[in-house]
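Asker: 3D, please:
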Amino acid sequence: MSEFDEEASRFGAGSAQNASADGASGGGWQAPQAPFIAFHRRELDLILRVYGHRVASGEWRDYAIDHLKDRAVFSIFRRASEMPLFRVEKVPRNARRQGAYAVVGAGGTILKRGADLAQVLKVFDKKRHLSVV
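Answerer: Model (predicted):
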């Protein structure tokens, strides 16, 4: 028995040798799991609506969704072999400061950030230019 196991048994924690294969021990202490960060159905609906319009116009062709430790990312590509043109990021730890949602350009510049995803996605709205004829 190692020095750690002796210390753990003195303080009531189960030893590493007694833990089951899936990591759960009978009555021992378990580390709290970090929350899983993902886009919810309504968030994906808003993002995919904008994405669908741009695919229909031929501007975008592919996307990827990543669930990282601290954020969820929806990446938008012109071609699958390229770097993403845009990334829509959800970072919950920024929710109280700058807003949980951000649209990031290809160079890493933040194009728009906020707490309301619908408002943040308005950065993709096409500008109508008026011209004098």
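
Asker: only C-alpha atoms from now on, for both contacts and neighbour counts.
Answerer: Fine.

Asker: tell me where this protein has helices.
Answerer: Remark: helices assigned in the chain by DSSP state H are 3-10, 41-56, 117-120.

Asker: which of those sits most buried?
Answerer: When you average the neighbours per residue for each of the helices of the chain (mean count of other Cα atoms under 10 Å), helix 117-120 leads with a mean of 16.

Asker: what lies in contact with it?
Answerer: 43, 46, 101-103, 112-114 (Cα atoms under 8 Å, 6 or more residues apart in numbering).

Asker: again, but for stretch 70-85
Answerer: Taking Cα under 8 Å, 6+ apart as the rule, stretch 70-85 contacts 37-39, 59-67, 86-93, 105-106.

Asker: how about a cut-off of 7 Å?
Answerer: 37-39, 59-67, 86-91, 105-106 (Cα atoms under 7 Å, 6 or more residues apart in numbering).

Asker: any chance of CSV for the helices of the chain, columns distance to residue 80?
Answerer: Conversion of these to CSV gives the following (distance: least, Cα to Cα, whole Å):
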stretch, distance to residue 80
helix 3-10, 50
helix 41-56, 13
helix 117-120, 24
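
Asker: alongside the first, I'd like the structure of this one:
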Amino acid sequence: MSKIVRLVEYRRGAPHVHFSRSEMNALLSLYSRRVMRGEWRDYAIDQHDGTARFAVFRSSFERPAFIITKQLKGAPRTASLIPPDVQFTVMAGRETLSQSTSLIEALAVFDRPGLAASLRMGGTS
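Answerer: Below is the predicted model of the structure:
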């Protein structure tokens, strides 16, 4: 039995948000540097409810050490030639470390000296 689906209703779902190729290059570059230092061991990528997530783990058996998210800011624009406004957030546990409209600016939080030591003292995992 066939089901008739109106495309107008089908397309009204949550907007698909994903990391672009250049954003993935920046994320994987940061990840590889941290793996070489022995700080990170695993990562996961998720896309759900209009949010893309890149989570990094110190061990495969733990909660994510950090989660980098990309989500739309405000309502999506109707014109296809105008890129949507997005916001990047870096979180450690429930603590927001950085927010920006640029991934590079959001990832600058990892360049801060003593970030890992301060997070270990705070006990966020």
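
Asker: inside strands: which ones of the contacts of stretch 70-85 of the first structure?
Answerer: Among these, the members found in strands (DSSP state E) are 62-67, 86-90, 105.

Asker: most surrounded residue in these?
Answerer: residue 90 (26 neighbours; other Cα atoms under 10 Å).

Asker: do you know how far the counterpart of that one in the second structure is from residue 93 of the second structure?
Answerer: Counting by TM-score structural alignment, residue 90 of the first structure lines up with residue 70 in the second structure. According to Cα to Cα, to the nearest Å, residue 70 of the second structure and residue 93 of the second structure sit 16 Å apart.

Asker: need the residue closest to the centroid of the second structure.
Answerer: Centroid-nearest residue in the second structure, with Cα atoms, centre = their mean: residue 69, separated by 2.4 Å.

Asker: ok, for it, nearest residue in space, not its chain neighbours?
Answerer: residue 53 (4.5 Å; Cα to Cα, 6 or more residues apart in numbering).

Asker: counterpart of the one you found in the first structure?
Answerer: That one, residue 53 of the second structure, aligns with residue 73 by TM-score structural alignment.

Asker: tell me the spacing between its match and residue 44 of the first structure.
Answerer: For residue 73 of the first structure, the distance to residue 44 of the first structure - Cα to Cα - is 11 Å.

Asker: next: residue 100 of the first structure.
Answerer: For residue 100 of the first structure, the distance to residue 44 of the first structure - Cα to Cα - is 15 Å.

Asker: okay, now the nearest residue to residue 61 of the first structure once chain neighbours are set aside: neighbour count?
Answerer: Excluding the flanking residues, the one nearest residue 61 of the first structure by Cα to Cα, 6+ apart is residue 78, at 5.2 Å. Summarising burial for residue 78 of the first structure: neighbours were counted as other Cα under 10 Å, giving 17.

Asker: who's in contact with the counterpart of residue 55 of the first structure in the second structure?
Answerer: Aligned by TM-score structural alignment, residue 55 of the first structure pairs with residue 35 of the second structure. Neighbouring residues of residue 35 of the second structure by Cα under 7 Å, 6+ apart: residue 41.

Asker: how near is residue 35 of the second structure to residue 111 of the second structure?
Answerer: The gap separating residue 35 of the second structure from residue 111 of the second structure is 15 Å, by Cα to Cα.

Asker: ok, residue 5 of the second structure next?
Answerer: Residue 5 of the second structure is 49 Å from residue 111 of the second structure, by Cα to Cα.

Asker: repeat that for residue 121 of the second structure.
Answerer: For residue 121 of the second structure relative to residue 111 of the second structure (Cα to Cα), the value is 18 Å.

Asker: next one: residue 24 of the second structure
Answerer: 18 Å.
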